[in-house]
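Trainee: sequence? don't have it. structure:
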């Protein structure tokens, strides 16, 4: 387990979750951290998103997370969220604008805000270098904690990156029912941090889908304590190495979210290549990833390539179907828009029982490509989401 210099973590149960699992988390920085964030594009935004979006460009001293209640679409939700950061600021004797906040859970249910505020003293007592309690406390329907660590040498110094995420359902591009917190001790300037996060998110958290839904509370936050001994990372020096490391952490976390997709049994990697533009490639990949017919076919180990062709065709991108090739698990399935001559359905059906599936779509119409990740759609997904509030 790596330790990020300059930050401590805590996670406790304060009384929100019915199952008495941890539901309140805190990350506290020794000195204000340089920070940046990417937020949900859902137009119904939770107060936690509104508050954090306003404050994220300030030097940040603390992050407080509530899980089990989204604190949105309820009378007084903004005042409740604001009172949480106000209480924490008073306990720490710091400016409220240096505190960011997240919430996740059921929408439309009043948050027992007094339980949250009463839990703050215990949070502060439990602060430590170990992030395990924090990682547990931010989860809701997650089957497991999602953590990724990486250490790399950049600009004559060793830096650490720690990513902690929650998310299992309502997952789609532009962020969806995910909270992701990335901590690094790298010395890096604010402009470089901003650019790196946007680029890393685009090929990771904005390239996954479980069910096509996006939520009201989602955010990806990146904090730098600046306590490593590297020479400062800038756009001109060390950026590519830092970006590569950050992308690795983000993609790994994104895959873990897909693997933990509610009821999911398979991680499906969709590669669209030789498109006219990356935008075209991503739109086609997203359409295939969100197709219930494609996802249920993979759940049933059915190499039903017709469903994939149909999804490609309804993506709204000009294509020539006579040029399309499709491979599944490296095996030819479609050639020039028709079933491949050596397509063996029985053999491929066996291979689709694997937990990881690779679907490659070659449009033969340009040079652009993209990767996208999704899961299968299962009976357990329906069961879980039909009784979520109960």
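Mentor: Right, received. Where do you want to start? Just so it is clear, the model here is predicted, and its values are computed rather than measured.
Trainee: CA only for contacts and neighbour counts going forward, please
Mentor: Fine.
Trainee: Mind jotting down where the strands sit in the stretch 201-350 of the chain?
Mentor: 208-209, 219-224, 267-275, 325-328, 331-335, 338-339 (DSSP state E, counting those that start in this stretch).
Trainee: Give me the neighbour count for residue 271.
Mentor: Here the number of neighbours of residue 271 (other CA atoms under 10 Å) works out to 21.
Trainee: quick one: it from residue 151, how far?
Mentor: Using CA to CA, to the nearest Å, residue 271 is found at 28 Å from residue 151.
Trainee: mind listing the helices in the stretch 51-200 of the chain by residue range?
Mentor: All helices of the stretch 51-200 of the chain, identified by DSSP state H, counting those that start in this stretch, fall at 77-92, 113-125, 132-137, 190-202.
Trainee: Tell me which residues touch residue 100, please.
Mentor: By CA atoms under 8 Å, 6 or more residues apart in numbering, residue 100 lies in contact with 48, 51-52, 55-56, 60, 62-64, 85.
Trainee: Hmm, residue 252 is touching residue 148, no?
Mentor: Yes - using CA atoms under 8 Å, residue 252 is in contact with residue 148, at 7.0 Å.
Trainee: coming back round to it: highest mean neighbour count out of the helices of the stretch 51-200 of the chain?
Mentor: Most buried of the helices of the stretch 51-200 of the chain by mean neighbour count (mean count of other CA atoms under 10 Å) is helix 132-137; its value is a mean of 22.
Trainee: Residue 38: which of the strands of the stretch 201-350 of the chain is closest?
Mentor: Judged by CA to CA, the one of the strands of the stretch 201-350 of the chain that comes nearest to residue 38 is strand 219-224, at 5.2 Å.
Trainee: Show me what the closest one is packed up against.
Mentor: strand 24-39, strand 179-184 (3 or more CA pairs under 8 Å, 6 or more residues apart in numbering; DSSP states H and E).
Trainee: circling back: quick one: which two of the contacts of residue 100 are the most distant?
Mentor: 48 and 60 (15.0 Å).
Trainee: Take this one as well and set it beside the first:
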């Protein structure tokens, strides 16, 4: 069985039969772009590189994300005994999500596209297959090795878009006002000024806000601003970075250990059961907007549940409880992090929803504003 059969099966799985994306999915060799990848294990990450061709094709042509870099460690350069620890820094995003982001862009075959987050090059390849000419695509990634490897693999697939290395939040390798669509598969704290500069009038961007699952679409206005909305859909991506890895956070690791072990300055009983915030997408997104930078840990031993929160300003919280009982909450530092979480949950219970979904988005070169009714927040 050739790879084509696997690609066709994947296309049938993630598109409807009349979709204009079915052809690109069925004719793009994902295995070419992802020869090796990392899988999380109990001992950090382990290299996954199936020697059996059939097994490799089955694993590659699935609708799942395949992590290809952990910190500065590229799977292409790894040995079987390597077990890096750290955060993923690049992946081949699950194909259905790649297609969904392009759908939100209202991409037309005649459009010029700026693709942020080249990664393996697979998403860039899909866009090249969709558009009338691969030269309509400019793809950018901060990692020079990823750019070089993606450029080579795109060439093997017969595709020759422009692929450049650089910080996508800074100057971009396009003529100002020349880009019809920007699709970003990395998240940003706010919309960079260079994206507005790159878009033509009426051009559309699609991205996500860092630390959240908020998917934003917006179109450029004649005055150089952009307006749009937070879609009801959800997506989550790695945040933009300026180097081969994210900055280390030893202070937060130490603070989480403190939260795990010590008594707080404040000890109270929380009004709501413990929640694993990282798995509660809307709750996590709203808290990340109102109090960015909080890290969470959650673990359960039988019915005993523990949730930890920490922030680089020195604040931390620990909540413990049996099952769905009201938790005992320890807090310390300049802010009461668990109280901030409870405020968001109280708003949710009072109003039946959180205001951020469906919010209007107002973008200028200095800030991004989300607003819905009387609620608003500025991302600067």
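Mentor: Looks like it came in fine. Being a predicted model, the structure only gives us computed values, none of them experimental.
Trainee: Overlay the chains and give the TM-score.
Mentor: Once the chains are laid over each other, their TM-score by TM-score structural alignment, normalised by the length of structure 2 reads 0.30; 186 aligned residues with a CA RMSD of 6.6 Å.
Trainee: thinking again about what came up before, same drill for residue 48 and residue 60 of structure 1, tell me which one is more crowded.
Mentor: Shown here are residue 48 of structure 1 and residue 60; by other CA under 10 Å, residue 48 has more neighbours (30 against 25).
Trainee: That one and residue 153 of structure 1, how far apart?
Mentor: Distance, residue 48 of structure 1 to residue 153 of structure 1, using CA to CA: 35 Å.
Trainee: Residue 182 of structure 1 too?
Mentor: 18 Å.
Trainee: Mind checking which of these two has more residues around it?
Mentor: A direct count of neighbours by other CA under 10 Å for residue 182 of structure 1 and residue 153 places residue 182 higher, at 23 against 13.
Trainee: can you tell me how far the more buried one sits from residue 240 of structure 1?
Mentor: Look at residue 182 of structure 1 and residue 240 of structure 1: by CA to CA, they are 18 Å apart.
Trainee: Kindly report the same for residue 164 of structure 1.
Mentor: For residue 164 of structure 1, the distance to residue 240 of structure 1 - CA to CA - is 22 Å.
Trainee: Those two - which one has more neighbours?
Mentor: Comparing residue 164 of structure 1 with residue 240 by neighbour count (other CA under 10 Å), the higher total belongs to residue 164, at 24 against 15.
Trainee: Spatially, what comes nearest to the more buried one if we skip its sequence neighbours?
Mentor: With sequence-adjacent residues excluded and distances taken as CA to CA, 6 or more residues apart in numbering, residue 164 of structure 1 is closest to residue 147, at 4.6 Å.
Trainee: That neighbour: what's it in contact with?
Mentor: Applying CA under 8 Å, 6+ apart to residue 147 of structure 1 gives the contacts 135, 162-165, 253.
Trainee: again, 10 Å this time
Mentor: Going by CA atoms under 10 Å, 6 or more residues apart in numbering, residue 147 of structure 1 touches 131-132, 135, 162-166, 180-182, 249, 252-253, 256.
Trainee: before we move on, what about residue 179 of structure 2?
Mentor: Residue 179 of structure 2 touches 111-114, 136-138, 195-205, counting by CA under 10 Å, 6+ apart.
Trainee: And the buried ones among those, selectable in PyMOL?
Mentor: Listed next is the PyMOL selection for buried residues among the contacts of residue 179 of structure 2, using 16 or more other CA atoms under 10 Å:
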select buried, resi 111+112+113+114+136+137+138+195+196+197+198+199+200+201+203+204+205
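Trainee: From the contact counts, what lies against the host helix or strand of residue 215 of structure 2?
Mentor: Following DSSP states H and E, the helix or strand that holds residue 215 of structure 2 is strand 214-220. On a contact count with 3 or more CA pairs under 10 Å, 6 or more residues apart in numbering; DSSP states H and E, strand 214-220 of structure 2 meets helix 95-104, strand 179-188, helix 193-198, strand 199-209, strand 226-234, helix 281-290, strand 360-363.
Trainee: Turn those into JSON lines, columns for distance to residue 33 of structure 2.
Mentor: Shown next, in JSON lines, are these (distance: least, CA to CA, whole Å):
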{"stretch": "helix 95-104", "distance to residue 33 of structure 2": "13"}
{"stretch": "strand 179-188", "distance to residue 33 of structure 2": "16"}
{"stretch": "helix 193-198", "distance to residue 33 of structure 2": "27"}
{"stretch": "strand 199-209", "distance to residue 33 of structure 2": "23"}
{"stretch": "strand 226-234", "distance to residue 33 of structure 2": "26"}
{"stretch": "helix 281-290", "distance to residue 33 of structure 2": "30"}
{"stretch": "strand 360-363", "distance to residue 33 of structure 2": "35"}
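Trainee: Nearest to residue 56 of structure 2, out of the ones you listed?
Mentor: Per CA to CA, nearest to residue 56 of structure 2 of these: helix 95-104, 16.7 Å.
Trainee: What's the first helix or strand after the closest one?
Mentor: Next helix or strand after helix 95-104 of structure 2 toward the C-terminus (DSSP H and E): strand 113-116.
Trainee: returning to that earlier point: deepest-packed of the strands of the stretch 201-350 of structure 1, please.
Mentor: strand 208-209 (a mean of 32).
Trainee: So which elements touch that one?
Mentor: Partner elements for strand 208-209 of structure 1 (3+ CA pairs under 10 Å, 6+ apart): helix 239-259, strand 267-275, helix 278-289, strand 368-375.
Trainee: coming back round to it: and of the helices and strands packed on strand 214-220 of structure 2, who's closest to residue 339 of structure 2?
Mentor: helix 281-290 (11.0 Å).
Trainee: how about that closest one: buried residues?
Mentor: So, applying 16+ other CA under 10 Å, buried residues of helix 281-290 of structure 2: 281-289.
Trainee: Fine by me, thanks again.
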